[in-house]
Structures are given as structure tokens and as C-alpha cells.
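Trainee: pasting the structure only:
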């Protein structure tokens, strides 16, 4: 039994005056309207309508129930309207998870532009290289690098994540320009402390030449490595998004472009929803337009 549907039928009969007019209003048959009224009366254990051949009149119990039922239905309509309005106009909080470097260098600037277009939306951008559980941790969306295994998520591809090898002009003038990956052991190669034998980037042309493990300068932060490279400390292997501005300005020079590791896929993921929220889809569409 659908209580709300039965209440809706009862209120329609009261307001239209008979079962036939109520049926037209609700776009159902008169028989179905009568069934809903009977179910409601059985549930309440009281007769709500006095029936005659032409018109229905309210009993005392029916009159009392009508006022309450009308109030409940109005509250339901208000609740539905609030959701419809929310879906039509982006508003509310969006929680987004992204990897540290990609999130700081690419996602954060784009979200800034998105917020200028959508004044009623707030965004929390959490940067972490650990994959979050969207449901358990309450995220609306995540940006993920690498192969996906979450079949319950909607995945939208973004621009691939590319690595680049480069160095400052001053360093190359002093140490020479490497021509092949075999030249790397003769250069100062800046290392990330998170890398190890399992996670270090393997070069594309000759996997036996991994990025040199021995280094005079290492850091656990890509921005620190970038700053050191710009100041001539050595060769750097880092994401293109981190180095793009320095490359464009000539502060760093790309090297060994056919040797860099293969680009990895990047996906924007979110939970499946039969009627996705407008605020979520507005950000999805914004990011896809600029990074897809």
C-alpha cells in the first residue's frame, strides 16, 4: 500500500467532489481511486467519506484527516521542489579528492574558475596520493591516475598524465646535454624520496635504465625538486603539469623526450546516480571541457 498515493486520492476526491473528477485529476481510473480510498479507510479503521450516487461528503473523521493529509502532501511537494531547485541551480558543498601534484597544479586553478561561474557552490579539495573511498569518506568526486578497478563508479577520461625530463640551461651548459638514457649516470639526477626499486619510473626505451637511484639531492616534494632544477642542481623527472610554466618560460629545457615513461590514464570518477545532482554534473562538465 502506498500511503502517500492513497492520501493524494482522498484529498483529490474531497477537492473535486467525486471519484470521476479525482480520477481525471490524477490520471487514473475511478476504480483505482475507490481502491485507494478503501485501503486508507481500512488502515485508519474509520470511514472517511459518506458515499452517494452523485457526490461524496466527509465524515467527522474524514474532515479531521483531510486537513492533516493536505498538510502532509504540501510538505512533500515542498521537499520535492527543494530537490528539483537544487538540481536545476548548482548549489551546496562538493568534496573532491585528487592526487597531490595534479590536484595542486591543474585541478585547483580550474576549480577557482568554476567557482567564479557558480556563486552558490562551495568546494573542498583534498589532496592525497592515497585512493579514497567515495562512500565511506563522503566524497562527491575523485581524480585518479592509473588503471581503474572500481566498476561501480562512473569514469570520465581526462588528459593523460605525462612525465618529462628536463634541466636548466645553466646546468646543461656546465654538464653537457644527455643524448640517450645511457648518459644519465654521468649527470646529477634529482630524486624523489618516495621512489624505490618498485615505484621508480622506468624509462620507456630501455627499462634496464631506471632513473638513477644515487643522487646528491633528493626530496619528498615535487615542488622542491622543481625549484632545485630551475636553479641548476641537475636533471629532473617530474609530471608535465608541475613543470609546464618553467618549460614555457625557458627556465627548464625538455630532454630525452622519446625516453620518458609512458603516459598514464587519468579519470574523473563519481558514484552512479539515476538522476545526478546538478552541482556535481556542473563541475564534471567544467573539468571535462578543459581537461578532457
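Mentor: All right, it came through fine. This one's a predicted model, so the numbers in the text were calculated from it and none came from an experiment. Numbering: from 1, shown residues only.
Trainee: Every contact and neighbour count from this point should use C-alpha atoms.
Mentor: Will do.
Trainee: residues contacting the residue nearest to residue 140 when sequence neighbours are not counted?
Mentor: Nearest residue to residue 140 in three dimensions, chain neighbours excluded: residue 95, at 5.3 Å (Cα to Cα, 6 or more residues apart in numbering). Neighbouring residues of residue 95 by Cα atoms under 8 Å, 6 or more residues apart in numbering: 123, 124, 125, 126, 138, 139, 140, 141.
Trainee: Of those, which belong to strands?
Mentor: Counted as lying in strands by DSSP state E, out of these, are 123, 124, 125, 126, 141.
Trainee: Residue 182 and residue 209: what is the separation?
Mentor: Using Cα to Cα, to the nearest Å, residue 182 is found at 7 Å from residue 209.
Trainee: Which one's more surrounded, those two?
Mentor: Per other Cα atoms under 10 Å, whichever of residue 182 and residue 209 has more neighbours is residue 209, with 16 against 12.
Trainee: how close does that one get to residue 218?
Mentor: Distance, residue 209 to residue 218, using Cα to Cα: 19 Å.
Trainee: for residue 131, same thing?
Mentor: Distance, residue 131 to residue 218, by Cα to Cα: 25 Å.
Trainee: of those two, who's got more company?
Mentor: Neighbours were counted for residue 131 and for residue 218 using other Cα under 10 Å; residue 218 has more, 18 against 13.
Trainee: Surely the more buried one is in contact with residue 195?
Mentor: No - if you go by Cα atoms under 8 Å, residue 218 and residue 195 don't touch, sitting 10.1 Å apart.
Trainee: here's the one I want to compare it with:
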């Protein structure tokens, strides 16, 4: 509505739709639609129009006086917020898992710097939630249950595991219908998965299914790339495989057996994040890393 109010004020100030349109760099028809929208919402006429002149109705005159004050206050608020953003400065050291950093954070980082040009960042890719106090991190993104209840944290959403393979792999080797079918497939294992098993839910009970494969890698991105290349089946976070699933490069498998969603936290040193820490936490929420609800 504020845009329509600005247009209305310009029409009155310039005493005409065409003059206002020229000043606002929009068509006279668009100017007319803004004014009509205001009149519809207010359920009253604001202007009397004829071919030669334009005058305010009594309601229009009263509205114009208040409208100018509101538009001026709105512009002042925008200016103040912009000034506050630019005045926030300082440095943050942030730990972010590799796949989230590469696929979601780095592509959106320019927008953060555009909003907060005086904040500088050290982004360290990897899992760092347990290194906050010993390695000088301000924030760390952690995916899954927190191992240490003494840590301060902010919940930013939920994510889940997905079992995926390429269409070419499935065409050649077939599609597993139940978790036990994975025994007959080449599975791509994460090096940190010491148990060499993947968790599913069978008959409403969690079940760790042993999996086998010739390749183990300590990178979800590399495992995803191998799966795309048709080298086997992978078990990866949804935020890692989401772009590839959308493009049809990977197919989601065994969806009826996947375990419940897991939390995603930003872990921080202080009980209450500082202003710049909170701004970066809010930025992470805009990166579509996790769903708001499980």
C-alpha cells in the first residue's frame, strides 16, 4: 500500500497523472491503477478528474495530509535501517559443512555483503561444532543431535537423509525396493561411517542395514559426484542432493523407509548471539538449508 500512497502523493504534487508518471518513470495507466487501488481499499473517491483539471475531494484532502506524513516517516525508517546495517562491523569466524558451504552459502554470500559491507568473514569448511572454544570459532553449523548439551545453540530447521542413485545406475543394476536389497548393490560409503551401515525404519522400528562398497570418501560432495556418474548408491543429506534431484541427475530411493528428520543448529560461544552473529544466523536461514518443520 505504501507504493500506492507514494504515487498518490506525486499525482497531487504534480497536479496530474502524466506529470506524476514522468516523475516516477512509470506509465500513466500504472499511476491510475495505484490511485484506483487506494480508492478501492479506502472505499471512497480521493480525486475529481476531468479533461483539464484534477482536484482533491474532501476525503482526498484529509488523506493527502496524513499520507505525506506516513510516506515521509516510511522513507526515514528505510534510511535508518540502511544506515544501521552499514554501521554494523566486525569479524566472524564460521564453521560450515563442505556441501552446505559450496552449494548454498557461497552462492548467496554476495547478498550478505551487500547488506552488511562492514562485516568480514572467515568461513572454514568442515564440521567444527566441537572446536568452538579451542579454535576460536564464533559460530558453527551443526547437522544432527548436539553431542554436548553445554553448547549454546539456535535451531534453524530440519533436514533428512536420502538414498540416491543415478538413472543410468538404476537402469543397469535395478532399483532396490526394500533396504535389504542394498546387499546386492554397490554402495558409496562415507569414510566417517565407521559402522558401515545406513539407518532405515522398517515396521516402525529403526534398523541399521549393513552396506558394502569399494569406495569410501570423507566428502559428501565427492560421494554425490560418484553417484551422479553411475558408480553406485549413496546415502546423503537432502541439502547435498537437492539440486541434483531437481535436475533429474539423481533419483530418490527407499523413501518409505527413510528415518525421521534431524535438527540443524547454529552453535555459538555466547548464550545470546551478538548483533553481527545474529545477522549471519538469519542469513543462513535464508539459504534454504533446512525446512522450518520436521
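Mentor: Received the coordinates, thanks. Every value quoted in this text rests on a predicted model; they were computed, and no experiment measured them.
Trainee: Next up, the contacts around residue 288 of structure 2.
Mentor: Residue 288 of structure 2 makes contact with residue 104 under the criterion Cα under 8 Å, 6+ apart.
Trainee: And it, which helix or strand is it part of?
Mentor: Using DSSP states H and E, residue 288 of structure 2 falls within no helix or strand.
Trainee: mind checking the SS state of the alignment partner in structure 1 of residue 162 of structure 2?
Mentor: Under the alignment (TM-score structural alignment), residue 162 of structure 2 maps onto residue 164 of structure 1. In terms of secondary structure, residue 164 of structure 1 is strand; the call rests on DSSP: H, G, I helix; E, B strand; the rest coil.
Trainee: that's a strand at residue 222 of structure 2, yeah?
Mentor: No - secondary structure of residue 222 of structure 2 (three-state DSSP): helix, not part of a strand.
Trainee: That one corresponds to which position in structure 1?
Mentor: Using TM-score structural alignment as the criterion, residue 222 of structure 2 maps onto residue 224 of structure 1.
Trainee: Share the number of residues neighbouring that match, please.
Mentor: Residue 224 of structure 1: 12 neighbours (other Cα under 10 Å).
Trainee: show me the contacts for residue 234 of structure 2.
Mentor: When contacts are counted by Cα under 8 Å, 6+ apart, residue 234 of structure 2 touches 163, 164, 165, 187, 188, 189, 223, 224, 227.
Trainee: From what I see, the last one and residue 166 are in contact.
Mentor: Yes - using Cα under 8 Å, residue 227 of structure 2 is in contact with residue 166, at 6.0 Å.
Trainee: which neighbours do these two share?
Mentor: 233, 250.
Trainee: how close does the counterpart of residue 98 of structure 1 in structure 2 get to residue 275 of structure 2?
Mentor: Matched by TM-score structural alignment, residue 98 of structure 1 corresponds to residue 96 in structure 2. Distance of residue 96 of structure 2 to residue 275 of structure 2, computed by Cα to Cα: 19 Å.
Trainee: So for these two, which sits in the more crowded spot?
Mentor: Set side by side, residue 96 of structure 2 and residue 275 show more neighbours around residue 96, with 22 against 11, by other Cα under 10 Å.
Trainee: The more buried one contacts residue 122, correct?
Mentor: No - assessed by Cα under 8 Å, residue 96 of structure 2 is found out of contact with residue 122, at 10.4 Å.
Trainee: follow-up on the earlier one: can you list the ones in strands among the contacts of residue 95 of structure 1 in a markdown table and add distance to residue 71 of structure 1 and neighbour count?
Mentor: Listed next are those as a markdown table, based on distance: Cα to Cα, whole Å; neighbours: other Cα atoms under 10 Å:
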| residue | distance to residue 71 of structure 1 | neighbour count |
| --- | --- | --- |
| 123 | 36 | 15 |
| 124 | 38 | 12 |
| 125 | 41 | 19 |
| 126 | 43 | 17 |
| 141 | 37 | 23 |
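Trainee: what's the closest of those residues to residue 214 of structure 1?
Mentor: Of all these, residue 126 has the smallest distance to residue 214 of structure 1: 32.6 Å, by Cα to Cα.
Trainee: What's the match for that closest one in structure 2?
Mentor: Counting by TM-score structural alignment, residue 126 of structure 1 corresponds to residue 124 in structure 2.
Trainee: the strands in the stretch 151-292 of structure 1, which residues?
Mentor: All strands of the stretch 151-292 of structure 1, identified by DSSP state E, counting those that start in this stretch, fall at 153-161, 163-167, 191-192, 218-219, 236-239, 253-255, 264-271.
Trainee: If you count neighbours, what's buried in the first one?
Mentor: So that's strand 153-161 of structure 1. Neighbour-count burial for strand 153-161 of structure 1 flags 153, 155, 158, 160, 161 (criterion: 16 or more other Cα atoms under 10 Å).
Trainee: Now do that strand and strand 264-271, the angle between them.
Mentor: For strand 153-161 of structure 1 against strand 264-271, the angle by axes from the mean of the first three to the mean of the last three Cα atoms, to 10 degrees is 150 degrees.
Trainee: quick one: contacts of strand 153-161 of structure 1?
Mentor: The contact list for strand 153-161 of structure 1 (Cα under 8 Å, 6+ apart) reads 145, 239-240, 263-272, 288, 291-292.
Trainee: Check stretch 105-118 of structure 2 too.
Mentor: So stretch 105-118 of structure 2 is in contact with 85, 86, 87, 88, 89, 90, 119, 280, 283, 284, 287, going by Cα under 8 Å, 6+ apart.
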